[in-house]
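> Just to be clear, the model below is a prediction. Sequence and coordinates:
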Amino acid sequence: MREFDYIVVGGGSSGSVVAARLSENPANKVLLIESGQKDSDRFIHIPGTFFKVIEKGRDVHFYTSEPDPGLKGKPNVVPQGNVLGGGSSINAMIYIRGQRQDYDTWAQMGCRSWSYDKVLPVFREIEGNQRLSGEFHGAEGALKVSDRRFGHPLSWAFIRAAQEAGLRYNEDFNGEQQEGVGFYQTTTNNGRRWSAAQAFLRDAEKRSNLEIMTGTKVHKVLFEGRTAVGVLLSNGERIKASGEIVLTAGAIATPKILQLSGIGAAGQLAAHGIDVVADLPGVGENYQDHLEATVQAEVRDPISLFGQDRGVAAVGHMLQYMLTKTGVLTSTVVESGGFVDTAGTGQPDIQFHVLPSFNGFGERLAHPGHGISIGPCFLRPQSRGTVKLRSSNPDDPALFNANSFSNPADIETLVRGVELAIRITEAPSLARLIKRRILPEPGVEKDPDALRDYIRGVSKTVFHPSGTAKMGVCEDRMAVVGEDLKVFGVDRLRVADASIMPTLVSGNTNAPTIMIGERASRFILGKDLAA
């Protein structure tokens, strides 16, 4: 049986960091196991082609929920990266950390070492920002963050129209105040995607003490008593760990691996014939995600991205990109957006993702042509779903119930977000460009029930599943890991991905997940001690 000091399960945003940091010491023998392949598809690395990666599907795992009553019986389809770099290799590259209140809420829930003042220095140290530095930003870190190289006319029009609708302009969503509209900073560098694999693994993978296994699934963690001692692979191979095992497989795969390993609700495990190692009923509970409902409008002139990925136009864009690293292919597509407090609480509850096109993953274009999509999503979901075992067979997909809109507060927040998005389309800077609104059909917003029905019919994930192995205090029976990310009730096993978030951060999850991986590696190496 092969043996390593550390085994990291999942080569995504967090796993890339953990493996790289642990292998910095040549005395540590580290294994990183990734179910997908290497991030070799050229479309991964060109910012403007990330939708092609999702459409091709090779580097994406599409997790499909059970039929969801909150979505009018449709399943919730959640794409997650199945490739080195994970979500950071297929996402829209938006660099957002969330709000101060997100992390202070974690601290108030008992995770005192995860307050904003505790995590901000970590964000700064891993960030290499092109423009910003100082109190809120770092300029020397491995994760490159840059400003746009291309700004689409419709993105500019949205920003102006939002200001005309009463929203403030904001040049830094990760600074002192999140609220406002503007262009997003992105995890790009010199016109290329800067994924966690690019940032942390490119140098690390050259080290002789780090082995990276791709195209390999982990079925479960192996235990001797309550001590994690290795992993069982899908090919039947057993690999031993003399040190720790770190699960970084994501908020849907990680709880499945835990439960197959005997960690979860004792009654449910026993029902599947699985020996119980640790009775932790919170495993697979507390599922959260951000959902959005788009407002779409057709524009008068052919200025959107429609058709730019085909024919002569596509060839021209690719030549420009290859020769100069300029032009539309340097765009991350979701260039602009912002954060709005629609409830008057003093804390933004809606985020806008704006596409200068009708196109978006999962949308069949009923009205192909030139348009703009404004997608409000709620930031702090109150609904909770579950990820449980369907059977003891590792090849069976998890029994995934998203329970979208099971708490009515979520749909009421989106109602306000959609109403605001409509007002933005009617503001002068967009109104002069728009021919007609396509979705929702004009007049729907005048009937509250019809608008809610529209939202349930079109809402979809923005790819931020979290919470299914939540961090908390040992007195909380639903907590799965402590502040040091060690799994309760067992030894030598940690979770270090978005699963551990007690509540979902108010924004895109890539940067926070990288921060979680960085802190996990520091905990393991004794460089950062949780309070």
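Received, thanks.

> contacts, neighbours, all on C-alpha from now
Noted.

> ok, and what's touching the host helix or strand of D410?
Using DSSP states H and E, D410 sits in helix 408-425. Residues outside helix 408-425 that contact it (Cα atoms under 8 Å, 6 or more residues apart in numbering) are 158, 161-162, 164-165, 292-295, 297, 342-343, 349-350, 374-378, 381-383, 405, 430-431, 434, 445, 451-452, 455.

> Put this next to the previous one:
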Amino acid sequence: MSEKFDYVIVGAGSAGCVLAARLSEDKNVSVCLIEAGGNDNSAFVQMPAGVAASVPYGINSWHYQTVPQANLNNRCGFVPRGKVLGGSSSINAMVYIRGNRWDFDNWAAQGNHGWDYYSLLPYFIKAETNHSINNEFHGSNGPLQVNELQTPSPVNQYFLKGCAEQGIALNSDINGVNQEGARLSQVTQHNGERCSAAKAYLTPNLSRPNLTVMTKVQVEKLIVTDNTVTALRVNHKNRRRIINASKEVIVSAGAINSPQLLMLSGIGDKDALKKLGIEPTLHLPGVGQNLQDHLTVVPLYRAKTSAGTFGISLPGAMQMTTQTYQWFKNRTGDLTSNFAESHAFFSIDNDAPAPEIQMEFVIGLVDDHSRKLHWGHGYSVHASLMRPKSRGSVTLKDNNPKSAPLIDPNYLDHPDDLTTLLAGLKQTLSVLESSAFNEIKGEMIYPLDKNNDEQLIEFIRSTADTEYHPVGTCKMGSKDDELSVVDSELKVHGLANLRVVDASIMPTIITGNTNASVIAIAEKAADLIKLERSQPADQ
């Protein structure tokens, strides 16, 4: 069975949903969006607090893990990635943070023309409707709804005051002039529901006759003829089909699955592919390399009261029953929480070009991605290293499309990463031990002494893990860069009719949560594709 479209997009995550919506605005082109997961109408997706089940238990997720990490006591880390319409934007904590302007200027300084901050800012603005901040940095007419938390916990005020005690001032707009500081989270929610990329971009446009969305379809391979990608082989319910693309195939499967698909298609390091029985199509050794992620360490504290926090207790169970009814009835109440209700950015080195540490304050005892449960109530903080110097990889286990890839973030390989994260953990503990928390602070789940470096380092090695932001595995850069995979128009070097558009193209990781930036990347990519289509064929 064979089908044909102008544009075929692989992956209905944050980038794929944007591309499908923007490209199908032109009624004269046909667009096909392919997603390995199912639809997004589950309460686990639409209810903001559903993230507590989606992430730890693999609901709507690929549920990967890393290879053993030598610098984390040989533990295997956790790598949940969205497998549903909306991708990871349907299972994430909905925090709206764009990154630091220096991040994008640094991309441009690496030779990626058109990717500096002021070139990307119009796409952040275009994507966004911000319901509480109205200034030149924010949008008011975009599909992505950005709001303040509907019912923030009063416990956040202890954190914000603790930050102030430690010299981290309040910042009304961390996506504006200056990123450093502390704030209640802005979230991609609206009317008590998650506003994923699917909800923002895809759902309103599903009735377009030129847009076809396929779910529960696994793309197995790109078909390349004369250095041109012409089609894909897909598997649906164990039946293979060929889907042809007359103009372009756009791979938007994310930082793990995009390089996996390229390598399965023979695009990657030729020697590594041959060893797996894959005939090389194009020698591109950067595919799957340059993996970067935010490593986070999480101190946890019990609270003296159950008020304002989530937890396992009789009062907590009664609260959950009441709040579940309230959310289903009118989309209000505590289950509109994203758990990571406030955050702060700060630097260790005063000369750093952008904040080096992000703290996310969580109103619950979230231990090991909520896979390790504790009786009672409390709070925790994710202290995350923003710009690691370590680099890892995504490689193939074998030539079977159903096999999970080998994911190696190579955490703490560079010694500076441990030094900076240790300093960030110390500062985080100073905030949590400040007098602002005296009214609520109980015992630590894992007692730590902020003056004992040896103990803190062991805590990092025995507990630190992902903050869910893998990037960089199809790096944007010039042909002279042996690790680059795509050029500044996101076209794959050496092949026609193929682009990669997602977090994998980031040359270096950004300072903060990655979802907003991926949406802006896709908005820009859609314009690049439209501009090329509008130009005469001989140009």
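Received it, and whenever you're ready, just let me know what you need. Note that the coordinates shown come from a computational prediction; the quantities given were computed from them, not determined experimentally.

> In helices, which of the contacts of helix 408-425 of the first structure appear?
Residues of the contacts of helix 408-425 of the first structure located in helices (DSSP state H): F158, A161, A162, E164, L430, A431, L451, R452, I455.

> thinking the first one is in contact with L430, fair?
Going back to what we said before, that points to F158 of the first structure. Yes: in this structure F158 of the first structure lies within contact range of L430 using Cα atoms under 8 Å: 6.5 Å.

> Settle it for me: which of the two has more neighbours?
F158 (27 against 24; other Cα atoms under 10 Å).

> which residues does that one contact?
Counted by Cα under 8 Å, 6+ apart, F158 of the first structure has contacts S336, V354, I424, T425, S429, L430.

> by contact count, what packs against the top strand by length along the second structure?
Determined from DSSP state E, the single longest strand within the second structure is strand 239-251. Secondary-structure packing of strand 239-251 of the second structure (3 or more Cα pairs under 8 Å, 6 or more residues apart in numbering; DSSP states H and E): strand 2-10, strand 228-236, strand 498-500.

> Tell me the counterpart residues of the last one in the first structure, please.
Looking back up the chat, that one is strand 498-500 of the second structure. Strand 498-500 of the second structure corresponds to residues 493-495 in the first structure, going by TM-score structural alignment.

> still on that earlier bit, quick one: buried ones out of the contacts of helix 408-425 of the first structure?
By neighbour count, with 16 or more other Cα atoms under 10 Å, the contacts of helix 408-425 of the first structure hold 158, 161-162, 164-165, 292-295, 297, 342, 349-350, 374-378, 381-383, 405, 430-431, 434, 445, 451-452, 455 as buried.

> so where do the helices sit in the stretch 101-250 of the first structure?
For the stretch 101-250 of the first structure, the helices defined by DSSP state H, counting those that start in this stretch occupy 116-126, 153-164, 196, 202-204.

> Can I get those helices in CSV including distance to R494 of the first structure?
Formatted as CSV, the helices of the stretch 101-250 of the first structure follow (distance: least, Cα to Cα, whole Å):
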stretch, distance to R494 of the first structure
helix 116-126, 19
helix 153-164, 42
helix 196, 20
helix 202-204, 21
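
> Could you say which of those is packed most deeply?
Mean neighbour count (mean count of other Cα atoms under 10 Å) peaks for helix 196 among these, with a mean of 29.

> Identify the residues contacting K161 of the second structure.
A436.

> same question, I434 of the first structure
Contacts of I434 of the first structure by Cα under 8 Å, 6+ apart are A297, E298, V299, R300, T425.

> Please pull up the equivalent of the first one in the second structure.
Okay, so that is A297 of the first structure. Using TM-score structural alignment, A297 of the first structure pairs with Y301 in the second structure.

> For that match, which non-adjacent residue is closest in space?
Once flanking residues are discounted, Y301 of the second structure sits nearest to M444: 4.3 Å by Cα to Cα, 6 or more residues apart in numbering.

> That neighbour - how many residues pack around it?
Other residues close to M444 of the second structure by other Cα under 10 Å number 15.

> Can you tell me the element the residue mapped onto it from the first structure falls in?
Matched to the first structure by TM-score structural alignment, M444 of the second structure sits across from R437. Using DSSP H and E, R437 of the first structure sits within strand 434-439.

> Helix 408-425 and that strand, what's the angle between them?
Computed by axes from the mean of the first three to the mean of the last three Cα atoms, to 10 degrees, the angle separating strand 434-439 of the first structure from helix 408-425 equals 170 degrees.

> where's strand 434-439 of the first structure relative to the chain centroid, distance-wise?
30 Å (Cα atoms, centre = their mean, to the nearest Å).

> same deal with stretch 412-423 of the first structure?
Distance of stretch 412-423 of the first structure from the chain centroid (Cα atoms, centre = their mean) equals 23 Å.
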